[in-house]
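Engineer: Build the 3D model from these lines:
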Amino acid sequence: MPKITTTDGTKIYYTDLGTGRPVILSHGWPLSSDAWQRELKLLADNGYRAIAHDRRGHGRSSQPWNGNDMDTYARDLAELVEALDLHDLALIGHSTGGGEVVRYAAQHGAGRVSKIVTAGAVPPIMLKSETNPEGTPIEALDGIREGVLKDRSQFYQDLSVPFYGFNREGAAVSKGAQDDFWRQGMLVGLKGAYDCIKAFSETDFTEDLKALDVPIFIAQGDDDQIVPIAAAALKSIDLVKHGTLKVYPGAPHGIFGAYQEELDADILNFLDK
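Structural biologist: Have a look, this model is predicted:
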């Protein structure tokens, strides 16, 4: 399994498929690079070098006690990009991964990053406050922490339902998708899973978004039950210089089914421009 070792000794696993212009895909919480299997093949089939990594604490990467925060995630990504010597790089990030690629691009990616795609991403900030009344209340986030600590196996099974919108009337429920969500979640170390909740919900990416000087495609479903679209995509588009927003009617947070098919086509179109 290909891995790099970061300066603090953390081993970061990655998948590297195809040849051509490089594209890095960053996964959401509590998943791993396996969440991007379909997109990795699609990109490689269409002439791109498709790379996806497991964030520290997740998947097949190391589970260090420290560094489960957005600044360190972005530095890990920077070290991966440098190790692979990637240029003219496109970034794709879902949910927490959207925050990771935005911070990386703003703080480490100058001269390397040429395009960005986010889907259901957490920027500019997920946590509800007086200045962000559309955000997620701290009580709901504390509930996630409690669920992870109390019975993470059952919690991940339960979370998969709203994640993919399987609790909506008429939804085409996939037991396989739920099982795979649970499988990936159970690979996350408990400390990393717990700390990442704070990282994805309380990190403010406002200045990162303002600093971006490359085209960014911002995608989100309007039935996202995990990351409120009013606090996310609808605010992010007003902070970036070269942004395109697409809202997917009825689409959930998780990239699956008809939403995945449409988003994947839009990603290819955006990258090919």
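
Engineer: only C-alpha atoms for contact and neighbour calcs from this point on.
Structural biologist: Noted.

Engineer: which stretches of the stretch 1-150 of the chain form helices?
Structural biologist: Along the stretch 1-150 of the chain, counting by DSSP state H, counting those that start in this stretch, helices occupy 37-45, 70-84, 96-107, 138-163.

Engineer: Switch these over to JSON lines; also include distance to Val173 and mean neighbour count.
Structural biologist: Output for the helices of the stretch 1-150 of the chain, formatted as JSON lines (distance: least, C-alpha to C-alpha, whole Å; neighbours: other C-alpha atoms under 10 Å):
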{"stretch": "helix 37-45", "distance to Val173": "19", "mean neighbour count": "17"}
{"stretch": "helix 70-84", "distance to Val173": "32", "mean neighbour count": "19"}
{"stretch": "helix 96-107", "distance to Val173": "24", "mean neighbour count": "27"}
{"stretch": "helix 138-163", "distance to Val173": "9", "mean neighbour count": "16"}
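
Engineer: Could you also give me the structure for this next sequence, so I can compare it with the first?
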Amino acid sequence: MPYLDKTTAAADSNISIFYEDYGTGKPVILIHGWPLSSAMWEYQTPALIDAGYRVIQYDRRGFGHSSRPWDGYTYKAMAEDLKDLMDKLDLQDVTLVGFSMGGGEIAQYVDIFGNERLHKLIFVSSIAPFMLKTDDNENGVPKKVFEDMKAAVSSDRAGFLPDFGENFVNYNDNKDKVSQGQLDYNFNIAVAASPKATLGCIDAFGKTDLRDAMKKIDVPTLFIHGDADNVVPMEPTSKQGHELVKDSKLEIIKDAPHGLYLTHKQELNKLLIDFID
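Structural biologist: Next up, the predicted model:
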């Protein structure tokens, strides 16, 4: 299996980032959500390859087949992982697609490394720019929600994940679109992740303010969100991001939950391919 091998700046420890690289054409990097892995892109990767793109997907540190360091679950560290992977593969004119937590990597990447190597950006059900409710982000999520998530993950991670997984796809409303087998598969991916990474990433996606970072985006950008998302509210995320990123587009998928890559995969795939084209 291919890996990006790197040494952390903070310690004499090696970190390996697992990735897969398929197809030819302009490169598209798929960045997964929490608490999953790049395996979540099972239904997007073939569609993008068939449309003529080179598709790279990778596991965030602490998840999937990547290394499980004790520290480093900040967007700064994860954006550096993304940059190192682009360096290793010598990628230019890249489209970045970030789902949920993956949207934060995109924003932080631009904040640190700029737009030079980028073709387009796509935020799907993204947490960016800012999830946390504050005096100047009134539509955000109260801090207690994230603290309760951290407490649940700390005390009974395996017990927390099944309910989260059902809410992820609004299972009661989408049993015709998502099987119990798919829920079980998502659970197996999530429970196999590093407990420390699962916990540490909550502060990253829940409390990182990326509003100024979004203002630096200077390439064509698309936000995609479901209007039935019960995990990531649209107002402080995709709608606010659309307002902050000049000339960006916002596509709202009717009745789609957070995990619309499963429930509305044909609609999502068409939006991805049409925008990249």
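
Engineer: TM-score them against each other, please.
Structural biologist: The TM-score (TM-score structural alignment, normalised by the length of the first structure) is 0.96; 272 aligned residues with a C-alpha RMSD of 1.4 Å.

Engineer: Would you format the helices of the stretch 1-150 of the first structure as CSV with distance to Gly20 of the first structure included?
Structural biologist: CSV is the format used below for the helices of the stretch 1-150 of the first structure (distance: least, C-alpha to C-alpha, whole Å):
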stretch, distance to Gly20 of the first structure
helix 37-45, 8
helix 70-84, 13
helix 96-107, 20
helix 138-163, 33
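
Engineer: So for Ile125 of the first structure, which of the ones you listed sits nearest?
Structural biologist: Closest to Ile125 of the first structure of the helices of the stretch 1-150 of the first structure, according to C-alpha to C-alpha: helix 96-107, at 9.1 Å.

Engineer: What range does the closest one cover in the second structure?
Structural biologist: Under TM-score structural alignment, helix 96-107 of the first structure corresponds to residues 101-112 of the second structure.

Engineer: Residues contacting the matching stretch, please?
Structural biologist: For stretch 101-112 of the second structure, the surrounding residues in contact (C-alpha atoms under 8 Å, 6 or more residues apart in numbering) are 31-34, 75-76, 78-80, 82-83, 96-98, 121, 123-124, 126-129, 205, 210, 213-214, 216-217.

Engineer: follow-up on the earlier one: quick one, which of the helices of the stretch 1-150 of the first structure is nearest to Thr10 of the first structure?
Structural biologist: With C-alpha to C-alpha, the closest approach to Thr10 of the first structure among these belongs to helix 70-84: 8.7 Å.

Engineer: which secondary structure elements does that closest one contact?
Structural biologist: Judged by 3 or more C-alpha pairs under 8 Å, 6 or more residues apart in numbering; DSSP states H and E, helix 70-84 of the first structure is in contact with helix 96-107.

Engineer: Apply 10 Å and report the result again.
Structural biologist: Applying 3 or more C-alpha pairs under 10 Å, 6 or more residues apart in numbering; DSSP states H and E, we find helix 70-84 of the first structure packed against strand 3-5, strand 11-17, strand 21-26, strand 48-53, helix 96-107, helix 190-202.

Engineer: sorry, back to before: can you tell which of the helices of the stretch 1-150 of the first structure is closest to Ile216 of the first structure?
Structural biologist: helix 96-107 (9.6 Å).
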